[in-house]
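Student: here's my sequence, what's the structure:
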Amino acid sequence: MDGKTAIARILKAEGTEYLFCFPHNPIIDVCAAHDIRPIIGRTERVVINMADGYSRVSSGKRIGVAAMQHGPGVENAFGGVAQAYGDNSPILVLPGTYERRALGIPPNFQAVHNYRSVTKWVAQVPFADRIPQLMRRAFTLLRSGRPGPVMLEIPVDVMDEPLNGEPDYRPFKVSRPHGDPRDVEEALNVLLAAKSPVIVAGQGVLYAEAWDELREFAELVGVPVMTTLNGKGAFPEDHPLALGAGGRTRPKTVDHFLNKADVIFGVGTSFTRSAYIVPIPPGKTLVQITINEDDVNKDYPVSYGVIGDARAVLSQLIALARTRLEGPRPSDHVQAEIRAVKTEFLRAWMPRLTSDETPISPYRVIWELMRNLDRRRTVITHDAGNPRDQMVPFYETLIPHGYIGWGKTTQLGTGLGLVMGAKLARPDLLAVNVMGDAAFGMVGMDFETAVRARIPILTVILNNNLMGGYDKYLPVSTEKFGARYLSGNFAKVGEGLGGYTERVEKPEDLAPAIRRAVAEVEAGRPALLEVMTREEAVFPAG
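Tutor: Next up is the predicted model:
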């Protein structure tokens, strides 16, 4: 057995179904021989994005694995890995590298030196007999502690180097650490003594699959819940205690309850300061439950911390709260306040959400998606920029992983790869990505990957023929040279790539077009809807 065969057998032992890849890497064909299906993209960045979406929607229980050529292949993959690192997504990247005798000779690229800042761990395999241990280390890190991308760089001659016998490999059994009981008790005491607490649920709840425990705990203590952008979907947004997601833009309920809160109770969140996360107002008492000790007092002053798995710690909190409370604490007044603020918020925005004007309002598109998709069997994601800022406050997510929220770094086009990976992870769900015309310009050729690889997704393009929001950055360039204006008929592009396509120009045609596209997707064909929209740089925030 040689090194590449050992890698394939280990991946098979770990339950790997797909290898997201771009040739040439020797492990691609060996994995195919072991019935691991190669999904070959058009670009290495989208290949990484597909692995990323696969891991996210699997709660990290199934790891997205990506492979690419040494040199230019792994160089091109950098952006996708950086996105996964920014969003704490666990993926395994297996690039090749030059033969060992050529290492260290400029300009030969070595990932082990260049990827350290965007991976949880990166290493190079020096000898084939080290493969089992290094792969075991990789999967241990992928399934423990803070999620994040892991990379093993494999010299091409190591892939051909023989091993003696079968690799000694057994998958790592995941540990879900509980919190220190004293810390858990102290955190609960603070919450129960608070006058206006708010629970902030991050994506740690999704990776721990702790959504049932979160809901049970919130109902038991009678506390409203907001999610982070990455945690959107961890708490059903039609629940009477739901405030929505606190992103760069957000529903009014988020700011209303954050401003009046005395205690912010974070579960599975890093409490990171970012332009894409609602800021926590000063003067609040923060409680933080996190799997990663590096999160505590990273950005905000945290008074009480519990280190542990979100599901394990929530179970501890529920058991302890039941000994303190005679039953669920009354929350009728909180629910009534949420309803009132939400009603006022939607009333103010309904003219945009239901606008009959042309070009079509992007908010009308989001409203029609809400009305015409079965949100209990749909996973949807935004793209960077205006589509994200317009979708997050208004698209109500009803199921865990019903929305892929991303954006601590914001690479245009990421959503297309994410939703392809999500569809492969959850073939039972309708998979939809909403993107702008600039994002499609970045990665649009990979719509052909969905067609060729038989990944039936629905891509919705909001085409306003410009780069939205850049008027304030490029006023002179735009006035003199038209710098921010774009062009293209993307429905024709999608048709040429083999998908079902429509171009929608009138608001009344939106709902029927969505239903026709969904029918095509459910029949197994990727679909693309190009909706001609206006620029509408008006967003709910603050």
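Student: okay, CA-based contacts and neighbour counts for the rest of this
Tutor: Will do.
Student: all helices of the stretch 351-500 of the chain, in order?
Tutor: 362-372, 386-391, 414-425, 437-443, 447-452, 475-481, 490-496 (DSSP state H, counting those that start in this stretch).
Student: next, the structure of the following sequence, for comparison with the previous one:
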Amino acid sequence: MTPSPDDTVRLTTSQAVVRFLVAQHVERDGERSRFFAGCFGIFGHGNVAGLGQALLQAELETPEGEEPALPYVLGRNEQAMVHTAVAYARAKDRLQAWAVTASVGPGSTNMLTGAALATINRLPVLLLPADTFATRSAGPLLQELELPSSGDVTVNDAFRPLSRYFDRVWRPQQLPGALMSAMRVLTDPAETGAVTIAIPQDVQAEAHDWPLELFAERTWHVGRPLPQPDALARAVEVVRSARRPLLVAGGGVVYSRATEELRALVEATGVPVGQSQAGKGSLPFDHPASVGAIGSTGTTAANALAREADVVIGVGTRYQDFTTASRTAFQHPGVQFVNVNVAGLDAVKHAGVSVVADAREALTALTAALQGWSVDDGYRQEVARLRAEWDATVARAYDRAAAEGGDLSAQPTQSQVLGAVNELSDPRDVVVCAAGSMPGDLHKLWQVRDAKGYHVEYGYSCMGYEVAGGIGVRMACPDRDVFVMVGDGSYLMMATELVTAVQEGVKVVVVLVQNHGFASIGALSEELGSQRFGTRYRARSASSHRLDGDLLPVDLAANAESFGIHVVRTHSRKELEAAILDARASTTATVIHVETDPFVGAPSSRSWWDVPVAETSTLESTRRAREVYEQHKAEQRPHLTPSDPAGA
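Tutor: Alright, predicted model coming up:
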């Protein structure tokens, strides 16, 4: 039935998009909020007269003194804008998101990395890249991809494999279906990720008579799927058979806000908890059941327990290779897995008993079903001993003795830098990181005191995420200080978002660790027999013609100052501590610049990560590394034995 003129409103496609986004709400557990917090964008010829005009019109139509319903934030790099949006969504437990628009061509394709990061981390973001003309009236366009074999492919088709949902709106009539499908995916915890709706630039500006019902307030309800009774019973049977169980807490525990339910389960049963990068914070570090990080960047406590665990209970984890130490972490010959996850894709991994359910609901059901069962006292004592040993290791790495009267004038190590920030920040403050050596050091060393106090992007581990991500976290959590930990290599990838922090008055504290190169890959290169080749920032030598000359005279502190940021240069632990306290007291963004020695690493996890080494080489260092590699490869396990009691 065609709507009557009284039931329609004439708007451009872009104006319709903006009005639709404003009307979308989300509800979970009785809490309702607007789903879209705003729109990030950089305008070019593809979207300036379309979405740009629509966002301007919406702002100008906002009553004086009120904030726009869909505020616009200008970014400096399209990829970084997506990172900021993703960090915001993670801090909001996926219950609020941003739209991000860019112009046709390189502006749009710059967002591809951000799309991959969002989808891999299962975090919602709506991407609105401009596209070429639907009418093809002006083709070939500036920045248009021309293929001899196809007339309907554009550069935006590269978003297809990176998006959980992709659509292209060739005609205005297609927009309602695309928007509804986008919302379905964005608000589904099991399906969420990057959603891309490409809109040709002529369609963006085209007017259409839209049904008013398209813009009515709509609430998307985020449910909590319950575990099926039979699946729960199978899981309980496996857990009750365990003598040395271990629970692996992933990001799903945090996103489901199931930390109290996790605490109740482990306090009732005594099951120790190891945590993935996304799951770190699901238990505070000092809880008796918390054995800290697990896997390649884990604690020796968690990894020792993992090696002997006979039942592994994964809750909200996708068992990424760092979590499983490339499938070498769990060595018990009869190890069984129970997998609780809202996504069926993750629930079936390692041939485990699959419990497809919301983490909070499943943990509550498991606690009730396991009433009266617990691990024995000997296992509890072993957990306590391993915890105490690791706590002592962290204390040595943080060098608390030096902080209490030793030499505070010496150049700090990276572990000491992390320790100073950890100890001087507030328990509710948030640490943000993504790439280099610091994510691994943070995973094993950082002592989390609040469920939302740890934000390390390690699904894609994208260099350059840190500053942009820190801005997103602070925008989502304005009552928490945000400490961005970033190395010089990652800083150089995307430092320009500091300008956005200044523009929006977003306070972040960026701890910029200068170690003159890629510390993480440098150490890995050495371990794999590649002698740190190409990992240090050095000039090309005139004699060797290699990058082994003097260190580059790069002044990153001066670079940060040029963006209008307050910068503090520190050269010792004492100066660093003073800078941290001053930054906390400040109301504006601060960059703390500190030099460290890249050759002083963090304590070992006594674990492994599978990075193939050259099978044949003339280099002795590579041959030795290959021998070690083959020893570890022999410990890899496929984990294909059924954990299902009925199928065993």
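Student: still on that earlier bit, of the helices of the stretch 351-500 of structure 1, which stretch is the most buried?
Tutor: Comparing these by mean neighbour count (mean count of other C-alpha atoms under 10 Å), helix 414-425 comes out on top with a mean of 29.
Student: and that one, what does it pack onto?
Tutor: Under the contact definition 3 or more C-alpha pairs under 8 Å, 6 or more residues apart in numbering; DSSP states H and E, helix 414-425 of structure 1 sits against helix 44-57, strand 378-381, strand 430-436.
Student: what's that helix aligned against in structure 2?
Tutor: With TM-score structural alignment applied, helix 414-425 of structure 1 matches the range 465-476 in structure 2.
Student: mean per-residue distance, that stretch to structure 1?
Tutor: Superposing on structure 1 and averaging over aligned pairs (mean C-alpha distance after the TM-score superposition for structure 1), stretch 465-476 of structure 2 comes out at 1.1 Å.
Student: what does Leu458 of structure 1 correspond to in structure 2?
Tutor: Under the alignment (TM-score structural alignment), Leu458 of structure 1 maps onto Val509 of structure 2.
Student: just Ser117 of structure 1 next, same as before
Tutor: Per TM-score structural alignment, Ser117 of structure 1 is aligned with Pro161.
Student: sec struct for that match, please.
Tutor: helix (DSSP: H, G, I helix; E, B strand; the rest coil).
Student: show me the strands in the stretch 1-150 of structure 1, by range?
Tutor: Using DSSP state E, counting those that start in this stretch, the strands of the stretch 1-150 of structure 1 run over 18-22, 37-40, 64-68, 91-97, 121-124, 150-155.
Student: tell me how far the match of helix 414-425 of structure 1 is from the chain's mean position?
Tutor: 11 Å (C-alpha atoms, centre = their mean, to the nearest Å).
Student: roughly how far does the nearest residue to Gly534 of structure 2 once chain neighbours are set aside sit from Asp597 of structure 2?
Tutor: Take Gly534 of structure 2 and drop its neighbours on the chain: the residue closest to it by C-alpha to C-alpha, 6 or more residues apart in numbering is Leu547, 7.0 Å away. Per C-alpha to C-alpha, to the nearest Å, Leu547 of structure 2 is found 19 Å from Asp597 of structure 2.
Student: over to Leu492 of structure 2?
Tutor: Distance from Leu492 of structure 2 to Asp597 of structure 2, by C-alpha to C-alpha: 18 Å.
Student: same check on Val291 of structure 2?
Tutor: Taking C-alpha to C-alpha, one finds Val291 of structure 2 at 29 Å from Asp597 of structure 2.
Student: Met485 of structure 2 now?
Tutor: 16 Å.
Student: of those two, who's got more company?
Tutor: A direct count of neighbours by other C-alpha atoms under 10 Å for Met485 of structure 2 and Asp597 places Met485 higher, at 28 against 15.
Student: contact partners for that one?
Tutor: Val431, Val432, Cys433, Met438, Glu466, Val510, Val511, Leu512, Val513 (C-alpha atoms under 8 Å, 6 or more residues apart in numbering).
Student: list the contacts of the equivalent of Pro38 of structure 1 over in structure 2.
Tutor: Counting by TM-score structural alignment, Pro38 of structure 1 lines up with Tyr72 in structure 2. Shown in contact with Tyr72 of structure 2 (C-alpha under 8 Å, 6+ apart): Gly38, Cys39, Phe40, Gly41, Leu55.
Student: can you check Ile36 of structure 1 too?
Tutor: Counted by C-alpha under 8 Å, 6+ apart, Ile36 of structure 1 has contacts Lys12, Thr16, Glu17, Tyr18, Leu19.
Student: aligned to the fourth one, what sits in structure 2?
Tutor: This means Tyr18 of structure 1. So Tyr18 of structure 1 corresponds to Gly38, using TM-score structural alignment.
Student: its match is in contact with Glu59, isn't it?
Tutor: No. Here Gly38 of structure 2 does not reach Glu59: they are 11.5 Å apart, not a contact under C-alpha atoms under 8 Å.
Student: where do the contact lists of those two overlap?
Tutor: Going by C-alpha under 8 Å, 6+ apart, residues that sit against Gly38 of structure 2 and also against Glu59 are Leu70, Pro71.
Student: so the two - more neighbours on which side?
Tutor: More crowded of Gly38 of structure 2 and Glu59, by other C-alpha under 10 Å: Gly38, with 22 against 18.
Student: next, count neighbours for Asp550 of structure 2.
Tutor: Quick note: Asp550 of structure 2 (other C-alpha under 10 Å) scores 11 neighbours.
Student: then Asp428 of structure 1?
Tutor: Neighbour tally, Asp428 of structure 1, other C-alpha under 10 Å: 12.
Student: contacting residues for it?
Tutor: Arg377.
Student: measure the corresponding residue of structure 2 for Phe217 of structure 1 to Asn339 of structure 2 for me?
Tutor: Using TM-score structural alignment, the partner of Phe217 of structure 1 in structure 2 is Leu265. According to C-alpha to C-alpha, Leu265 of structure 2 and Asn339 of structure 2 sit 15 Å apart.
Student: next, the contact list for the spatially closest residue to Ala362 of structure 2 that is not a sequence neighbour, please.
Tutor: Spatially, and ignoring its direct neighbours in sequence, Ala362 of structure 2 is nearest to Pro227 (5.9 Å; C-alpha to C-alpha, 6+ apart). Counting by C-alpha under 8 Å, 6+ apart, Pro227 of structure 2 touches Val355, Val356, Ala357, Asp358, Glu361, Ala362, Ala365.
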